[in-house]
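S.K.: Quick one, what's the 3D model for this:
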Amino acid sequence: MKAKKYLWSIICVYFCYLTHGIQAIILSQNNVNFAKQWGFNMSDPQSAAYAAGLAAVSTAVAWTGFGKFISVWIGGEISDRVGRKKLMIGGAALYIICFLGFLFTKSALVASVCGFASGVATSGFWDASGYPAVQEAYPAAPGSALVGIKFFVSLSGMVYPLLVVHNANSGNWKLNVMIPVVMSIICLVLAIIAPFVYDDQKKASEGNDGKSKDAVQAEIDAAKAAMLTKPSKFVVFLVMFYAFLCMAIMYGAQQYTKAFGLSVCGLSEMQAAGMTSIYTIGSICAVLFWAFMMAKLKWSPLKVVLIDSICTAVALAGVLFIHQVAIIYIAIAMLGFFAAGGALQTGLAVVQLFNPGPKGRNTGIYYTFMGAASYLIPVVAAQLTKASGEANAVYSLMIMLLVFAILAILSSLYLVAQHKKIFGKSAL
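M.R.: Prediction:
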């Protein structure tokens, strides 16, 4: 069985995304300590200097998103050309450099450069190679294999915020940066020793490249042959644009849930960190649930996306308009379940359904839209924080996420109607 033969490649990708789960939130979870390290006076939360420090952290986060945005498209093309292993190794090496930069730099500018490089490492290297790699290693249920990535991102997202508070209270906040340095070194070792399906096939077909390309093209042609009509350009755009909507919601909730709890809900530091963990627990439960639904019950990825979009809007409305701690915790758990529980990865399966093509290329285009969102959200957050303070900024940001969720519902409903037209059967 291919999944057993290439188990190490699956382990490698999943451990890399366990590490990425920390990279995604390391700046926002340690924002005050990083700002202090970069020379900002963070003694008075009401001061302009404090707001400037938080804005500097958001700017570094934005550069991470920009690195994702500009690299993932070309990364997908390179992955299809040179194979998965080289990009997985390169991403791990870049992660080590970036985390060491975060650990030692006293400059917000250098931290932003490290943020940019970590974005390139994540999307240009790992997303472009890791996502196709797990699909190729587990062809029996590629959708479930993709959702498994989200499980490991969520796992570190659940545990890490609590570690951050514990280590900070113990006076060892830099342990929060040392941990991902060690994990990145393990990623590098795994990437070096793991075999990858695509790379082995590429080696086997050297000198016989025509047959390899024919096999890939035959798979694409078979997917296109299942269509009664060709999807319009607008349909193709919508399935790609979903990455922007989904990532904007997921990234905004992931990065600013703690700030929302502290500044809007009046929670303690540990309670606010607990919100992030509850959000992540919801996403882990969703990963397991949707993996079962798609692998065993053969639910359409589009059906999952529609349900996720509707329930995400409901959860965001609960967070925004019902300011009771118990209700907020329930809404945050729902938000994690439906917005961060593999919705982004499931959307990629929808892309392959409506727009069959080389997996690396489709992943690259899809995650370019994702990168745009991960750049836009922290930029908006930084500007709002400067203009109106942290409490108003995070509240306005949550309203914007609700608007995006409504757009995702409308897009999904349109795609459900198009699915009937294109494939002759309902996605529901």
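
S.K.: Please make it C-alpha for all contacts and neighbour counts, starting now.
M.R.: Fine.

S.K.: Pull the distance from the helix or strand where residue 234 lies to the chain's centre.
M.R.: Using DSSP states H and E, residue 234 sits within helix 233-263. Mean C-alpha position of helix 233-263 versus that of the full chain (CA atoms, centre = their mean, to the nearest Å) differs by 9 Å.

S.K.: Please provide the structure for the following sequence as well, for comparison with the first:
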Amino acid sequence: MKNKYTPTAIGLYINYIVHGMGVIIISQNQNSLMTQWDTDLMGIAKVISMLGIGRLIAIMISGRLSDKFGRKPFIYLGMVTYAAYFFGILYSPSVELAMFFAVVAGISNSFLDSGTYPALMESFPKTAGTATVLLKAFIQGGQFALPLIIKFLASNHLWFGWSFMIAAILLGINAIYLWKQPFPDADAKLAEETEEVVEQAPTVKFKSKPKMAIEGVAFVIYGFIAQATFYLISQFIGTYGEQVAGMAQTDAGVLVSYYSIGSLLCVAFTAIMASKVRSVYLVVIYTFVSFLTIAIMWLFPTPLVCMIGAALVGFFAAGGVLQLGLTVMGEMFPAGKGTITGIYYTFGSIASFVIPVAAAQIAKTNVRGIMLFDTIIAGIGFVLAVIIFIRYRQTIDTSK
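M.R.: Okay, here's the model as predicted:
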């Protein structure tokens, strides 16, 4: 039977096309923005860094408020503030004001996540892993489309600001489209208020109650580890290939492309597999292969190993395991999905700040040490995945 929330999901996915654009739109337009703000690359970097600050500020509280006030209001709040970001960056006369609007964008991302992830898990309870992993595909789609849009504008000598305007206009059209679409939490609340009997989505059967002090803590740390594992590779694989594996600079730069291809292939693969097997199995397998691959890249730093390893890490570490981890956490702690989304991604955001700084310190004296550092992180991630798997089997009835 067709799921009545499918049209809603389409609108939610469109938002993440725009989000994908929003993450890279400053760097893609950096030359024009440097002129507008009378700054240099350091000024651009300061503005971009504020995206993470904004996300960290809001993600925890927005998740709790999403549980209290509903998914739809927070999704719309995210859309409105994202539009403010696009217009604010475009018309900011200085780096300082642009930094403020970049913080707004990070907050917007938190609002969207706290409403969208729970809404998708509630809309498609049997295939929650597939539904959430697909978000990454739409983010990648936005990041693929934006450079093409900017190239078209430049080739035709059109105003660079149209790239910002197009993103904002897409949000506006999508806001109109989503206005009349149903949301599962709103339907459930209405049914409760009117005492209607409605068909309920299948619920997880527990053999024993999951403990926040055990698997809850494991999930939180796993959110940090999963983000750190692939973030390190994405930021340092080029440097590692050049300085440790002895690759030419141009060849080392292509390693990021292998990483991206692996990530996209995994999104497609996981979207299929997550509907056939439980997400917890994929989490364990993906985390183990990531750990093994990174360890081999550290032990045998050759150009061939780096090329294959970059693609494998992209597939198994960056292709959706972070989202799958959240899906499993949502199964084990079904009450308050907005809250757990906030907690989970808060620690992922912390990793985005802490890990690059630590890796940069290591790189000053020993670039190869970065891969050892990532091997240790990935190893911890595998241990956590095993703990989560064991506790999942102990607490959840998997007979059906």
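
S.K.: What value does the TM-score take for this pair?
M.R.: Comparison of the two superposed chains (TM-score structural alignment, normalised by the length of the second structure) gives a TM-score of 0.81, and 394 aligned residues with a CA RMSD of 3.9 Å.

S.K.: For the helix holding residue 234 of the first structure, buried residues please.
M.R.: The neighbour-count check on helix 233-263 of the first structure (16 or more other CA atoms under 10 Å) flags 235, 238-263 as buried.

S.K.: Tell me the counterpart of residue 310 of the first structure in the second structure.
M.R.: Mapped onto the second structure by TM-score structural alignment, residue 310 of the first structure lines up with residue 288.

S.K.: any idea how far the closest residue to its match other than its chain neighbours is from residue 364 of the second structure?
M.R.: Once flanking residues are discounted, residue 288 of the second structure sits nearest to residue 382: 5.6 Å by CA to CA, 6 or more residues apart in numbering. For residue 382 of the second structure, the distance to residue 364 of the second structure equals 28 Å [CA to CA, to the nearest Å].

S.K.: Next: residue 61 of the second structure.
M.R.: Separation of residue 61 of the second structure from residue 364 of the second structure (CA to CA) stands at 37 Å.

S.K.: Among the two, which residue is more densely surrounded?
M.R.: Neighbour tally, residue 61 of the second structure and residue 364, criterion other CA atoms under 10 Å: the higher count belongs to residue 61, 17 against 9.

S.K.: can I assume that one is in contact with residue 342?
M.R.: Yes. Under the criterion of CA atoms under 8 Å, residue 61 of the second structure makes contact with residue 342 at 7.1 Å.

S.K.: if we can go back for a sec, show me what the helix holding residue 234 of the first structure is packed against.
M.R.: In this structure, helix 233-263 of the first structure packs against helix 26-29, helix 269-295, helix 325-339, helix 343-354, helix 359-388, helix 390-423, with contacts taken as 3 or more CA pairs under 8 Å, 6 or more residues apart in numbering; DSSP states H and E.

S.K.: do that again at 6 Å, thanks
M.R.: Applying 3 or more CA pairs under 6 Å, 6 or more residues apart in numbering; DSSP states H and E, one finds that helix 233-263 of the first structure contacts helix 269-295, helix 359-388, helix 390-423.

S.K.: In TSV, list these along with distance to residue 170 of the first structure.
M.R.: As requested, these are exported to TSV (distance: least, CA to CA, whole Å):
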stretch	distance to residue 170 of the first structure
helix 269-295	13
helix 359-388	29
helix 390-423	26
